[in-house]
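I'd like to go over a predicted model; first the sequence, then the structure.
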Amino acid sequence: MGITERLHEIGRPLVAEQLAHPTVAGISRGDLDERAFRYWLEQDHLYLLDYARAFSRLAWQAPDDHLADLVGIAHSTLTEELELHRSLSGEFGADLTTKEKGPACEAYTSWLLEAAADYRDGLAAVYPCMWGYNTLGRELARDRPEDPRYARWVDTYNDPGFTELTERYGRMLEESGADPERAERFFLEGMRHEIAFWNTPYT
């Protein structure tokens, strides 16, 4: 069993936990309190800025055959993914100029940037966000929310291009020669941060 296959196996119950979380369940139904999604948008905007920094830190250490992909993912984060947030911010009244990280965002980004100081550990630490959101997007697309704003969010993470990017990233993790036990430890910690990130004051 390869590293990513093992990570998917241990990660699926944690994706199920996210699907059952009140915030995600509200997105799925299309009736999430707008204040909750506004808070998530503001916090995820701050997260994605550091997420791109983590990819940049990994790219600096990367072997030649991984460099272009990691730079590409950082660019995609700063353009396509953040464009989604900008397009939704007006509809939810989100303030994307805020610099105030909540506890979950602060804990996650601090840990992620530190993990990215080591190439193999960092690849495993970042994987829960890409694979987790892609898996959530595909699951939520089975019963797409009627609210077009939430549907657009689901469509972004269910997009075949995002799936292809996630699969390429998984191959880089496999090719990196990461220690399976360390990869599992960093992956599981990242998944726990992912679950905590859904907490908002409004659910």
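Nice, thanks for sending it over. Numbering: from 1, shown residues only.

all contacts plus neighbour counts: C-alpha atoms, from now on.
OK.

Pull the number of nearby residues for D143.
11 (other C-alpha atoms under 10 Å).

E174 in helix, strand or coil?
Assigned with DSSP: H, G, I helix; E, B strand; the rest coil, E174 falls in the helix class.

and it, what does it touch?
2-4 (C-alpha atoms under 8 Å, 6 or more residues apart in numbering).

which of these are buried?
3-4 (16 or more other C-alpha atoms under 10 Å).

Please narrow the contacts of E174 to those residing in helices.
When DSSP state H defines the helices, the subset of these inside them is 3-4.

Distance to E194 for the contacts of E174 - can I get that in a markdown table?
A markdown table is the format used below for the contacts of E174 (distance: C-alpha to C-alpha, whole Å):
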| residue | distance to E194 |
| --- | --- |
| G2 | 23 |
| I3 | 20 |
| T4 | 18 |
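
Out of the contacts of E174, the closest to R142 would be?
Nearest to R142 out of the contacts of E174 is T4 (C-alpha to C-alpha; 23.9 Å).

what about versus this one:
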Amino acid sequence: MKRYPGEEVPGLAPAGSLFARLRAACLTEWTAYIDHAFVRQMGEGTLREECFRHYLGQDYLFLIHFARAYGLAAFKAENLETLRAAGLGMASILDEMGLHVDFCRRWGLGASELEALPESRATLAYTRYVLEKGLSGDLLDLYVALSPCMVGYAEIGLALKPLSGPDHPYREWIDQYAGEAYGDVARASVATLDDLMARRGGVGRMPDLIRTFREATRLEADFWRMSLDRAD
């Protein structure tokens, strides 16, 4: 029987957790995502403002669909604990959207202007992939598709935190995802994955779950690339 070991993700996922195992199985794609040029430039403070602005606009639209995905998770919840987890995920996303609006007000963009933006192809591809996984699969499929975003942003925030200072142009973004509140959301996502795996999974599901995790991670990297290139 094939084993899928996974090392600890410090502060976020214990060794052997489903998230750690999925991350380890897709380490090439994961590294391309969390160490993307967009992320490195943001940490260095050299990312062009127009790229960050393009990212924020598309990410606002992205988060609307991810909030819907957690609504779908709530609908599919089999017990109160899973229902609460879906509610926590949705609340976190709505909080993220507030940060985006605060940033974009500096450029004269409010929530209504953000909602009216056209979706890029990268936004369409990623959000529809996650929603399709939730519609065609079960809760475990959906949470695996969500996890590169929900946990990956916490890992990125913690990695960039030492680079952030009072005058860093992206300090607020970094502080949001490196903060304890978002860390709690990421750790709750990791725990929910383990709970769902215990109740609905088994080693026979791992190949399909790895494929889902890998594709979602690739789509995350594509989202960074779209933002860096300011592509439609």
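Received the coordinates, thanks. This is a predicted model, so every value here is computed, not measured.

Identify the residue of structure 1 aligned to Y153 of structure 2.
Using TM-score structural alignment, the equivalent of Y153 of structure 2 in structure 1 is Y133.

what are the ranges of the helices in structure 2?
Under DSSP H, structure 2 gives helices at 18-25, 27-34, 37-44, 49-76, 80-104, 111-115, 121-136, 139-160, 171-178, 180-200, 206-229.

C105 of structure 1 touches F197, doesn't it?
Yes: C105 of structure 1 lies in contact with F197 (C-alpha atoms under 8 Å); the separation is 6.5 Å.

ok, the spatially most central residue of structure 1 to H75 of structure 1 distance?
By C-alpha atoms, centre = their mean, the mean C-alpha position of structure 1 lies nearest to C129, the distance being 2.8 Å. Separation of C129 of structure 1 from H75 of structure 1 (C-alpha to C-alpha, to the nearest Å): 16 Å.

Quick check: the aligned residue for E215 of structure 2 in structure 1?
Aligned partner of E215 of structure 2 by TM-score structural alignment: E189.

Then G45 of structure 2?
In structure 1, G45 of structure 2 lands on G30 (TM-score structural alignment).

need the contact list for that match.
Neighbouring residues of G30 of structure 1 by C-alpha under 8 Å, 6+ apart: 145-147, 150.

which one is T4 of structure 1 nearest to, not counting chain neighbours?
Leaving aside its chain neighbours, T4 of structure 1 sits nearest to G170 (6.2 Å; criterion: C-alpha to C-alpha, 6 or more residues apart in numbering).

How much space separates the equivalent of E172 of structure 2 over in structure 1 from A62 of structure 1?
The alignment partner of E172 of structure 2 in structure 1, by TM-score structural alignment, is R152. Note on R152 of structure 1: its distance to A62 of structure 1, by C-alpha to C-alpha, is 33 Å.

In terms of neighbours, single out the busier of the two.
A62 (19 against 15).

Give the aligned equivalent of that one in structure 2.
So, by TM-score structural alignment, A62 of structure 1 is matched to A77.

Quick check: that match vs A86 of structure 2, distance?
8 Å.

what about L22 of structure 2, how many neighbours?
26.

list the contacts for the residue lying closest to A125 of structure 2 once chain neighbours are set aside?
In space, and not counting its chain neighbours, A125 of structure 2 is closest to L219: 7.5 Å by C-alpha to C-alpha, 6+ apart. With contact set as C-alpha under 8 Å, 6+ apart, L219 of structure 2 has these partners: 122, 125-126.

Pull out the buried residues from those.
For the contacts of L219 of structure 2, buried by 16+ other C-alpha under 10 Å: 122, 126.

Any chance of the contacts of L219 of structure 2 in TSV with distance to L99 of structure 2 as columns?
Listed next are the contacts of L219 of structure 2 as TSV, based on distance: C-alpha to C-alpha, whole Å:
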residue	distance to L99 of structure 2
A122	21
A125	24
Y126	21
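
From the contacts of L219 of structure 2, pick the one nearest E29 of structure 2.
Among the contacts of L219 of structure 2, and counting by C-alpha to C-alpha, the member closest to E29 of structure 2 is Y126, at 15.1 Å.

Could you report the distance from the aligned partner of E132 of structure 2 in structure 1 to A59 of structure 1?
Matched by TM-score structural alignment, E132 of structure 2 corresponds to E114 in structure 1. According to C-alpha to C-alpha, E114 of structure 1 stands 15 Å off from A59 of structure 1.

try T135 of structure 1
Distance check for T135 of structure 1 against A59 of structure 1: by C-alpha to C-alpha, it reads 24 Å.

swap in D33 of structure 1?
Distance from D33 of structure 1 to A59 of structure 1, by C-alpha to C-alpha: 38 Å.

One more: E139 of structure 1?
In terms of C-alpha to C-alpha, E139 of structure 1 sits 30 Å off from A59 of structure 1.
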